[in-house]
Each structure stands twice: as structure tokens, then as C-alpha cells.
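Peer 1: Quick one, what's the 3D model for this:
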Amino acid sequence: MSNLPGDVLCRRLQLSMILQHLRVFETGGGISASYAGKLLADAGAEVIKIEPPGGEPLRRWSASGAELGDKDGPLFQFLNTSKRSVIGDPSDPEVADLLASGDILIDSTDQGLPPAVIDAARQANPALVLVSISPWGRTGPYAHRPATEFTLQAECGGIGKRGNPERPPVQAGGVIGEWTAAIYAGVGALAAARAAGRSGRGDHVDVSMFETMVMTMNTYAWINAEFTGDTNPQRPGRNVELPSIEPTADGHVGFCTVARQQFLDFLVMIGRSDWLEDEEMCGYGGRWKRRDEFRAAMHAWTTQRTTAEVIAEASARRIPVAPIGTGATVPTLEAFSGRDAFTTNPSGGFTQPAIPYQLHGADTRPFEPVPAAGEHTGQIEAHTPQSNRGEPAALPLAGVRVIDFTAWWAGPIASHSLALLGADVVKVESIQRADGMRFASAHPPSVDQWWEWGMVFHGANTNKRGVTLDLRSPEGVAIAEQLIADADVVIENFTPRVMDGFGLTWERLSALNPRLIMTRMPAFGLSGAWRDNTGFAQTMEQLTGMANITGYPDEDPQIPRGPCDPLAGMHAVFATLTALEERDRTGQGRLVEVTMVAAALNAAAEQLVEYPALGRQLPREGNRGPRAAPQGVYPAAGFERWVAIAVANDHQWEALCGLLDRPDWADYDTADKRRAVADSIDAGIAEWVAPQTDADAVEQLLAAGIPASVVVLGAEIGGHPQLLARPFIESINHPVCGEVPCASLPFRFESSPDPWTKTPAPTLGQHNHEVLGGELGLSDQDLAELEDKGVIGARPSGL
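Peer 2: Sure, this is the predicted structure:
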């Protein structure tokens, strides 16, 4: 018997079905379409999989190669709770009729659905939203080029930056590109459906996996190259962070020292205070040159202590630190104590990551069992697509105002996406504590306004307006409350104590503005054992098992370096869009909690379900993997030039044997046989690649239908033909930096031919007069007095 008030209980019951007015179809399957569909199903949408006879191939998949018997694989079971299944082809008349009843159609088929099928569905239902997910996007010069997630990692600049220079560059394990494409597809689907609900006009959301990987694995290196002029291809770009994953007396531990103070505290912790004034050692470039000296000193300290002892001491000093999780250990780690981070799969009975966000005061949708293939064929009821309000077509978030208290990358990339989707985003910093990414600058402090040259700041803050407010002052808090009083969304990504310390609590803000949605993005949550711990993307990659399957098997694990910030940010956008859907219907705001670690857990789900379901730990395999054989990176002619190749099926293998004139390989006609002689095959491919340029080798491989790519350096990506043609990279004029090649969204809307990017990233305090004066009504004298007190300003204090 519930003791909740009646209206609260009603809201709890209703919330788990926020999206129940939406019918979603999935075609093509795989991780990307299935996880996008899962996001929508978990929020209450009716999601129907259209599977071929015998079921989607992912049903028979185990990354460890385990025998499944007559059961679905654990990854399939994780991705497909609370869905329905029909057997058929979208071209079948009965299936085509079904499609016209949908609100969203998610398609990941290789070549896309036949135009006649799409046209018929959209003619019958003009509000239908088509979401296509493909390696390159459906348009552009590379649209039909063969690719796998591995070759896209090479093409996007991800592989080229990772690893010790003594070894070939190495992939990020776990097909993270599939997961990043999925969350962007989920966001694009829900955003476009929101717009269709207003205007009655559907859209095509064209998601490019390549672009999502440029966004998540490159970290705007092309902007830094533009700022510095450093695009030297003769300089190897890969390295390993120092410190990162290091040996202890009983295993490994992961560090992250992105802020200078964190690194200085680290030096004190390992007993090397003598290096505090050594600017070469305190700067990453100098430390990398002296890496043997640094590692010797660091390991002399870490290897004399257990992992638990190292974590305790580093945590006491507020140095981001984590154990290196595995498929077996992640659910047992202290970081998840006191949190509902895991749940039980209703079909397989194994432990799996829970839904990666929480709308406070509401229950999530209970998982329903995974459907059998075709279980609901012939049983799908009639459905009337969502009604619309007959409003003019506009961007999905037109008219939504967001007050943005985020910093670094995960939070800013979330509010950046809201801004690109049409929201009016006001970014709040202070001159005492500006966004830390301003200071990751392309220029030294000797350059005027050097804090305006941070590549990540530019990448994640276009389309925003910027103000400064010292929230440690009563005046600053009072003005912030004025901004919030008529806002739709507040978003922040500090540790919980920060906003609470300012007095800007959910209780205070919701009383001030009952319609407000407050999206909070703490690293580890608003509750739990690690509530107050600082965490960055590197920490999440170490903790959730991503690092454990990245790198060479005979070396320490390595972090993927990048994806967890955008993964967390886009889960926050999805959760915020979901809360806006509820608010539009009820008029009531909501506290939304999206932790970075929960988003990472979901993207690491394959290894996290493989172990409890099948008892198999996924290995660290360098550049090899379970989805292609052979798969590797091979040296080409010239300095630091490499070719990435992935043979994903037997037809491609036959083509490779023909191209290399290797009839003696013909007997290796299955992936298992090829894995058994992988070293020999790799040697043969390397011999063929070696005398050629990387471009010449790739051209021949692609012509034969074999997925291949040059290993691109991150700085080289700015001129990529596919990114410019769609366009993903859009230049905008900045008042300090001039033309800046900024990142837009990694999907295109058919209805939005204009550039996503309208305004450059704001300079510090650029819009104080426009927002605080013109909109809040503060006079010039008021603003001058606030500037004299340091409440506002346009230059960081204490430089």
C-alpha cells in the first residue's frame, strides 16, 4: 500500500509511460538501432522490431564465441527488453501498411529502406520521422564506401592518437562507435518527433556513425590544428596519458589529472614534491619526453601499495582515481554502492546496467521480457500517430530557454546539442572560475586573451550566449535566480555539493519556478558511496571495463580517450527531452539525474552482460576483435603511415585473397580458421601493404569491396571530404580567433538545410549587457557596480 499522496502516486505511475503516445519501428537491427529503440522503449514508447525470417542475426551473437543453444545472446537480451517483434520485410504489403501507423522509424539496413517503401509510409503519414543510421550517412562522397566500426575508428582520428609510439596505434575496444551512433540516433528521433508533434511534418534524421565518432573520439583536434597551424604529418600523434593506468601491488589502478592542481597533488602523493617547480615535468609535453623517468618514480610508489590503498589516498586528495573494472568485477565496485546502477534482465536472469538516467519522483518502466522472433506477427493493433498542434515548422527546441552552469566537456556538449536543436542557451561562468576548458588553450599565457583559444571550449559552446556571475556572492545568486525564474531547463555537471553550496538546490529552484526541469550530471550520482568523488571521462573508462578491453594483451590496459563525455552528454539530452515531453503535458517540472558513470556502463554493456550470462570475460586483443578476421593496422610507406583493414565476412575474405594473389589462403574460409592463423595472415597483409602509400593501398582494398582506411591523425580531419560535403564541420567567425571550423551535430535534418551553427562560442562575459541588462533590466550603473565588485566581468581573475 503506497503512502504517497494521490497526485504524486498518479504522476509516478504515468511517468514510466511518458512516450506511450509514440509507436516506433526498428529495421536493420544491430547495436545502433536496437539501443536507440531501447532508449525510447524504456521511456514508454511502443517499439516494434521488424525481423527477417529466423530472427535478427544479433540473437545468435556472443562476443566471446560461447555456444548459446536455443537461447538469445545476452547482448540481444539487454538491448531488446520491452519491445515487440514481427517477422517480415518492409517491402511486404502488410509490413508497409504497419509502417504508416508509426511515429518513428529507425532504420540501420545496409543500403537503407527502398525509397518506394519510405515514400508510401510518409504519404500515408506525413508526420512520420525516419531515422537512418549508416556508417557515413546517406549522402556525401563516401556514402557507399565499405566500412566497419574499426575502419571508422581509423578514419575519424581515434586510432591514430592511441597507444605507445613503440607499437602500432591501437583501437578502442568494445565497438564504442556503435553505441555513440545509437545515443545520437535516440536524441535525433525524439527531437524530430517533438517537432512533428507541433507541425504535423515529419523529418529524416540522417545519422552518420563516422560523424558521431569524430565527435566522440577526436576531441576537436582539427580546431587546435587550425589555431596553432600545426598539421605536421611527420609528427606521430599517439601517446598515453601520464599518469593513467598504472600497476599496483595487486593489480592496476587508474588516475586522471586533467587539472594542473590535480597533477601537483599527485606529485606530492608519490613523494616527488621536488618536481613541483619543474615546469617541464608539470607540462604534458615535457613529461612525455621524460616518461621513463616519470614512470619509474610513479611505479616505485604505486607498486608498493595495493589498489585499495592507492584509491584511498588519492581520493583523500581529491585526485580522480578508480579501480580497473572487468566484466566480472564492475557490479561489485564501491563506486556503485548505494546506487541502483544494476538490475536483472527479465529474460536471461543476469545482471545488467540499469536505465542510465533518473527522473526523480517517478518510477522507470519495468523491463518486459524480450520477445521471441515474430512473437507479435499479425497481432499489432491499430495505432493513430500522434496528433499535432498545427504550428509552423521550427527546430525542435525553439522557444525553450536553458540556463547552463556546465563546464569541461560532458555538460557543455549536452547544452551545445540543446542549443543546436534550437534552444536559447545562456552559459553561466564566473571570472573567478571560468569553464576549465578555456584554459586548455592553443596559446600560452603570453598571448593576449589566451583563454579564448581553447579547442574544446569552441567545439562545445557554439550557439550559446555567455554571462559571468560569481555565485559565491549574494548578488550573483540573486541574478541567477532571476535567470532561472522564467527558464525551462537548468543544466549543471558539478559534484553535488557545488550547487547545494550556492543555495541553488532543486527544492529552491522548483519553488521559484514549478515548470523548471533541472538536469544534474554528477559523475557518480546525487547519492551513493562516491557521491562527492570527482570524475572525468578517463575515470569512467577505467571503472566500467572499457579500458580493460583496450590495448595490447601484453601491456597495461589503455583508456579509449574521449567517448564517455559525449555519451554522458547525449544521455542527458535524451533525458531532458523526455522530461520536456512530460512537462508539455502536465505543466510540471522535474529533477533529472544523469550520471556519467551510468551512461558509460550502458555503452560497456556487452562485456558486462557476457560475464554474468555466460561466464566469459572479453579479452584485450590489440587491434583484433570478434567481429572481423583478419582485422589490424599495418605499416605503409612513409613515416608513421598506417592502413586499417577489417574483413567482416567470407565474401570480403575471398576478395582479399584475390587482391593479394594468395590462393594458398583459400582454405581459411571461416572466421574461426582465420583467427587460428592470425599471425601468419597479418604478416602476409603487412608484406603487401609495406611498399605502398597508405592511400594507394586503401584505394585498391576499397575497389575490391574490403573495408579499409588510412589511419588519420586527428589534426588532419578538418579537411575530410565527407565532413565538408554533408557538412559536419561548419566555419563561424569568432571575434578573437577569426574563422573557427566548428563541429555541428552528427546527423542532418531533411527539413533544416541551413547550417546548425549560427553563432560562435561566446567570449567570457560577452553577453552580460545583453542578457543581464537588456533582458533582466539591470542598468548600466548596476552592471558597473557589479563589475567593480567582481560579480561579473570579462577577464579571468588571478591570472
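Peer 1: CA atoms for contacts and neighbours, from now on please.
Peer 2: OK.
Peer 1: got the contact list for Ile403?
Peer 2: By CA atoms under 8 Å, 6 or more residues apart in numbering, the contact set of Ile403 is Val425, Val426, Lys427, Val428, Leu483, Ile484, Ala487, Val489, Val490, Ile491.
Peer 1: What distance do you get for the third one to Pro626?
Peer 2: According to CA to CA, to the nearest Å, Lys427 and Pro626 sit 43 Å apart.
Peer 1: What of the last one?
Peer 2: Noted for Ile491: a distance of 39 Å to Pro626, by CA to CA.
Peer 1: other SSEs contacting the helix or strand harbouring Ala296?
Peer 2: If you go by DSSP states H and E, Ala296 is part of helix 291-302. Packing contacts for helix 291-302, counted by 3 or more CA pairs under 8 Å, 6 or more residues apart in numbering; DSSP states H and E, involve strand 245-248.
Peer 1: quick one on the thing from earlier: can you lay out the contacts of Ile403 as TSV showing neighbour count and distance to Pro115?
Peer 2: Below are the contacts of Ile403 laid out as TSV (neighbours: other CA atoms under 10 Å; distance: CA to CA, whole Å):
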residue	neighbour count	distance to Pro115
Val425	25	37
Val426	24	41
Lys427	27	42
Val428	23	46
Leu483	19	47
Ile484	21	46
Ala487	20	42
Val489	25	39
Val490	26	41
Ile491	24	40
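Peer 1: One more, so I can put them side by side:
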Amino acid sequence: MRVLDLTDELGAAAIRHLVGLGADVVRVPAARAGSRASELHWYSGVRVVADGPGLLDELAAEADVVVESGPRWSLRGLTGEGGSRWPGRVHVVVTPFGLTGPRRDWLGGDLVTASAGGMTWLGGRPDGPPKPPPREFALQVAGAHAAIAAYVGLLDQAPRLIDISVQQAVAATLETGAISWIHTGAVPVRSGGVYAHVAHRVFRAVDGYAAGGYSGSDRMWTDLLAWMDETGEAEDLTDEKYADAVFRWNARSHVDEVVTRFAARRTAAQLGEEGRKRALPWAEVSRADQLPGNPQLRSRDFFRTVDGLTDVGYPVRLPAGVASRRRRLQGLRVLDLTWVLAGPYATRQLADFGADVIKVESRHRQDPTRFQPSMRLRPDATFDDGGYFMNFNRGKRSIAVNMRLAEGQELVRRLARECDVIIDNYSPGTMARWGLDHPSLSEANPELIAVSMSGVGQTGPWRNAVTFADTLAAMSGLTDETADPGGDPQGLTFGLGDMVAANAAVLGVLAMLAEGRGGFVDLSQLESMAAAMGPAVLEHQLGAPPTGATPSRPHRVAHRAPHGVYPARGEDRWVAIAVEDDAQWRTLARRTGIGDAGLTLAERKADEDRIDDALAAWTGARDADEIAETLQAAGVPAAVVATGEDLVERDPQLAVRGFYPVLCHPIAGEVRHEGGVFTPAVSRPAPLLGEHTSQILEELLGDATAADPSVLE
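Peer 2: Below is the predicted model:
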């Protein structure tokens, strides 16, 4: 793939993804350079040329894809009518709020778009302001979707302008952040890192912190309890009543207290190591500077050297192979052997792009998002109409197969021979034991693309580690950076790591399709997360300027001021404001009266406490929506820190762009769902368990029956 890169910080992550997948990228910088750590990480491997008369048209003529980002008015590749200057190319454009809608000209970097998209609301301490994830994940998820869009455009074989809204990419990455409102009329509250729907959190250890918990299958609880009981620290949790998942969930505060005391008597390394030995989802909270010493990542040659410095690798690595024929997305058949979140979100995206996704599931291997009461969201929901499952499995067909039985395994092997792609997130070795590994299947289906989304990869000393989103974030260095200055790491309360891994899986599939070859992609969800921590790893080697952040002002950054989340009128209402340059400061100062309009960045940083206090007093007397509208109209980046209710009910931009379509489910009726980032939502709701079993078997295998009826349940 030949790429013309016209990005600023909004699209930088897209370029890194494409370079990592082998693209030949020529960059014509669109804005001032960022920090050395950022430039080294995001743009390593590109060729940089200076703009000149006629150069962009010349380079675009030689490119397959143009990737561009920035505010709408700054884009060099748009015509006056809003079309692409290069209609014969796939032209991917990343803007803060999209090219259409009433807020198409609104400004925003990471903090503002993370707030407008709902991500900021989910983080932070209950007694402090909302806080987005560290390391600019709003821009990172938008960049991943821009890279995905580049491949989709190529595979569609119809050059077009593809519109990526950072706000929309964020809103698609909230797990239950918005669908809780859709299904329960409630929004998650800031909890300092305690998940609302799974019993996982960050625990203090003797010498640091560990992430872990006891949700998931029953074994996650029974094996943790056995560990605690062996050391005489289970207290009253051995009482039979705690064996009941519903009772245990309702008694979570007490259970957490006991587990907290247990964790506090061990080092973080002991908790992680023993957790891995027992196949429990526990991990030490690591710092970014410790990543290069991680034995699992080192064993898989994850790291790269850039200008003599150690940088992280890429989210997904493709196997070697020879191209044959490029395939299209429409009608692509995908066998989905995934569960929970990372895999289902990946396969849902493929369904959005036109693939026929066949989800293999069973009553005998229960997907927690179907069967766990806390994940159904609505109290009266069954395993067929739970809100979580419906949102992340829409557009798919379901076949019920009991793969504990030999006949069930053989049936799935036969289905795999009829598919183009197979995706699983089983533990390493499981697919091989069933004869479903790529070497076995490719004998009959040589063009098969197989993606295995294990926690840490198929090889390495930790390959059998059991992971949840929080343990992956802990291993990757991200959780450590969620701490306020001088405080404890809080972790994240939504599955950001799952979404990051899902996007990597989608990119792996699309790149293989575009190259027209089959093969096995060994995707490590840990590597997908660690790949996002490159600037942090480089900063530890290069040094980074102080941000001035404090426990009450954790959003401060070195290169912008003011930059933060400020209280607005009303209970727990907030607005994000991020001044990017001196001109925006002059506008803000004149409109609010909070300081001298002539202050430079250095002077503002020196006076940041007073400026922030004055700005908070000004915002506290006004409605958040009024503040955002007023400041954006004047050219100052600002946005409401949106809750799920704000996104679903009150956001005019998402409404106009149709981000929450209504699908009619056979049990739940008409229900809003999260839409796709740049494709129209499919019209088919999530399937009932085994809804399409007979149809699929007849269609693909010519026989809708099984010798043993218990196989198909």
C-alpha cells in the first residue's frame, strides 16, 4: 500500500498502524512537530518531504490511499464543496467531530474529543474531576479506525472519501458507558477504578499494586478461593452461600474487603506470578520503563530500536507469505469462535463491512455476556436479550454447537473449511487439540486467514496467562499512569484493552485480505496494548518536561494551558477546555476575564493555579452545554464531559450522524445500539442462541441434523 500522509496529531496513530503493516508512506507534515518522543514513535518508518507547488497532487497520483487529519477548515485535500481533491483515491479524513453535522467545525484534541465521546466521564476518583485514559487514547482509537478505513476502501474497490470522527470513534469504545443508559436508564459513576459489571479492580500489594478479581467463569472464583483457603486467609468466604454467583455479586463489597487483605500481604510480583501459575486473571501493575524488561514481550521480539532508543513494537504482526488474489469484504464468511468483548467487537466490525459472521456458541460453554446476570444490564433480561450481548453481537448469525463433544468438534472443522476467516480467543493450544489450528485447516482451505486473539500470544513464558482487560492494562504500563500525582493507580472501568485488541485483529484480517493471502496471525492482546505506550517508554529514555499536574488538576500537560476539566452548573456536570495556542488563549481570556490576554505559554504555566481557579469559578456559574457552545463558536476547543445519557439523548452531532440506530430484536423489541465508526449499522439485531443452526448447517454442509441432538445446543 502506498500512502500519502497529511496528518497531524489526530491521525498520527493511523500512520503507525499502516507502517507496521508494511505500507510505504510519504509524509508532508501538516502542522508543527510534536515532542521528540511522539515524533519518533508515531512517524518512525515514513519518508518526510517538504510541501511545494504541485507536490501534493503529484504524490496523490502515485498513492493508493491518502490519510489526512485536522480541523475541517485546515484540510488540504478537500474541495470547496467538501469532496475529495483526489476522487480516484481512497481518501481517509480524521477530524474532531466529522465532516458533517452541526459541530463539523468544532475543534478538539484528545481531552476535548475524549470528553465529547464519553470516555472522560468513566475515569477519575469519585471525589475528583472526571479523567480520560492517559496517553491520548481518544486519538489512538480514531487512528486505528482510520487505518481500518484505508483497507476497507481498498477492498471495496471504489475510491471514496471516508469520514472519521474522533468523537464517534470514542463513543464506540465505551463498553457499557452508553448502553447502560439505553438498557437501564442509568449511567456508570466514577469509581476510582472499580468495575461496575465485573468484580475486578486494582489492589494494593506490599510493594506496589496488582490488578485482578474473580469474575468470569465459576473457576475464576473457586480457584481464587482455594488459593486464599490454602493460606488460611479466606475468612468467611468458604461459606457455601458465596458459591452462588448472584449472592457473591450482591455481597461484592465484603468479598472485596477480604481479597484486599489477602493481596496486601503479598508483593505485586508474587500476585502476578502465582496468578499465572493458577490460570487466574491477576497481574502486577508495571511502569512504562519496566516494559523493555518484560520477559514475555522480550521473548517475542516485540521491541524496536529507533535512533538508538528502545521503542515498543506494533499492535499486530503479519506472517510471511505470498500474495495471490485480493478478496472483497462483501460476502466474506467469518467463523467466530470468540466470546466476551475483544473478539466479538472485532467480528462485529467485520459484519458491519459486509461479512457473513457465523458465531459458534453453546449452553455448555457460556459466554458471560449472555449468561452472567451482571452483564445483561436489564434486570428482566434473559440470555437471549441481554443488553451487552445484543450491542456487541448484532449483525451476526448464531449456530449452537457443543464443542465438548467429538461430533461437535468435527462439525466445526467442516464449517471452517467453508469459511474465509476464522477468529478465536481461546487459550494457546486449545484450537490445536480440536484440530482447528491453522496448519490443520489450511490443508483443505489454503487461503484461510486464522486469527488467534490470546491474552499474551501463542509463545513465550507467559503464554498460558489468563487475562482480562484490567490485567492487560496493568501489564502494559497503562494502569500505572492512571494514578493522580502522588496517588494510587486507579485502572480503567471499561474494556479499552479489548477494543484496542479488536481493532488490531480487524487490521490483521483486512491487511491479509488486501494482500490476497491466507495465514495465521498470532495476535497478543498484551502487545496491542503495549504498542500504545511507545511515547511513555521513549520519554523515560529522553526525559519529559514537567506537566504541572496535581491531584485536583490531573489533566495538565506541558505544552498547553489552560488544559483541564472544570465544574459546570448542576450536580456532577463538567466541561473540558483545552487551549492549544496563544491566539486561543487571547480569545478565552477576553471572553472570561480570567487573566491577561497577552500571557505566553510559559507565563500561563507559571500562573496555572490561579488561572485554573479563576476559570473554574467562571464555568461553575454556567451550564456545560452553554460553555462549550460559546467557546467553540469563538474558536476555543471545549466540550461537555458527556455521560451515556448525554450521548444517547442530547448530542446533536451524534444524532444527525445516526450513531445510535434502532434495531428490532425478537424479544427486546426496538432497541438502540452503538453504530459503526464509518459504516452504516447493519439492520440485523444480535441472534438468539442457536437461532441460525439449521439454516447454516443446511446452507454450508447440506445437512441440518446431527447424530447426537445434544451436539446442537
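Peer 1: where does the TM-score land?
Peer 2: The TM-score (TM-score structural alignment, normalised by the length of the second structure) is 0.90; 694 aligned residues with a CA RMSD of 3.0 Å.
Peer 1: returning to that earlier point: ok, so of the contacts of Ile403 of the first structure, who is nearest Arg145 of the first structure?
Peer 2: Val425 (37.5 Å; CA to CA).
Peer 1: residue nearest the centroid of the second structure?
Peer 2: Nearest to the geometric centre of the second structure sits Met499, at 2.8 Å (CA atoms, centre = their mean).
Peer 1: To which residue of the first structure is that residue aligned?
Peer 2: Under the alignment (TM-score structural alignment), Met499 of the second structure pairs with Pro566 of the first structure.
Peer 1: Looks like that match contacts Thr216 (just checking).
Peer 2: Yes - applying CA atoms under 8 Å, one finds Pro566 of the first structure in contact with Thr216, separated by 5.9 Å.
Peer 1: which residues are in contact with both of those two?
Peer 2: With CA under 8 Å, 6+ apart, Pro566 of the first structure and Thr216 have common neighbours Thr180.
Peer 1: Any figure for the gap between the aligned partner of Asp42 of the first structure in the second structure and Glu603 of the second structure?
Peer 2: Matched to the second structure by TM-score structural alignment, Asp42 of the first structure sits across from Gly20. Gly20 of the second structure sits 40 Å away from Glu603 of the second structure, taking CA to CA as the criterion.
Peer 1: One more: Gly491 of the second structure?
Peer 2: Taken as CA to CA, the span from Gly491 of the second structure to Glu603 of the second structure is 33 Å.
Peer 1: Likewise for Asp703 of the second structure?
Peer 2: Counting by CA to CA - Asp703 of the second structure and Glu603 of the second structure are separated by 76 Å.
Peer 1: Residue in the first structure paired with Pro295 of the second structure?
Peer 2: That one, Pro295 of the second structure, aligns with Glu334 by TM-score structural alignment.
Peer 1: Also Arg657 of the second structure?
Peer 2: Under the alignment defined by TM-score structural alignment, Arg657 of the second structure is paired with Arg726 of the first structure.
Peer 1: on that earlier part again, if I look at the match of Met499 of the second structure, how far off is His734 of the first structure?
Peer 2: Counting by CA to CA, the gap from Pro566 of the first structure to His734 of the first structure is 24 Å.
Peer 1: could you pull out the helices for the stretch 351-500 of the first structure?
Peer 2: 410-420, 455-460, 474-485, 496-502 (DSSP state H, counting those that start in this stretch).
Peer 1: right, and these - which one's nearest Val170 of the first structure?
Peer 2: helix 455-460 (23.5 Å).
Peer 1: Residues contacting the closest one, please?
Peer 2: If you take CA under 8 Å, 6+ apart as the criterion, helix 455-460 of the first structure is touched by 219-221, 223-224, 408-409, 412-413, 416, 437-438, 440-442, 740, 742-743, 760-761.
Peer 1: Name the SS class of the residue nearest to Ala33 of the second structure when sequence neighbours are not counted, please.
Peer 2: The shortest distance from Ala33 of the second structure to any non-neighbouring residue, by CA to CA, 6 or more residues apart in numbering, is to Glu39 (7.0 Å). Following DSSP: H, G, I helix; E, B strand; the rest coil, Glu39 of the second structure is assigned to helix.
Peer 1: Under the alignment, what does Glu39 of the second structure map to in the first structure?
Peer 2: Counting by TM-score structural alignment, Glu39 of the second structure corresponds to Phe76 in the first structure.
Peer 1: count of residues packed around that match?
Peer 2: By other CA atoms under 10 Å, the residues close to Phe76 of the first structure number 24.
Peer 1: surely it meets Glu56?
Peer 2: No - with contact defined as CA under 8 Å, Phe76 of the first structure does not count as touching Glu56 (9.2 Å).
Peer 1: Could you check how far the helix or strand encompassing Val500 of the second structure is from the centre of its chain?
Peer 2: Element membership of Val500 of the second structure, judged by DSSP H and E, is helix 496-515. Distance of helix 496-515 of the second structure from the chain centroid (CA atoms, centre = their mean, to the nearest Å) equals 11 Å.
Peer 1: Give the next helix or strand downstream of it.
Peer 2: Next along from helix 496-515 of the second structure, by DSSP H and E: strand 519-524.
Peer 1: same for the helix or strand immediately after that next one in the chain, what does it pack against?
Peer 2: For strand 519-524 of the second structure, the following helix or strand on the C-terminal side (DSSP H and E) is helix 525-530. If contacts are counted by 3+ CA pairs under 8 Å, 6+ apart, helix 525-530 of the second structure sits against helix 469-476, helix 496-515.
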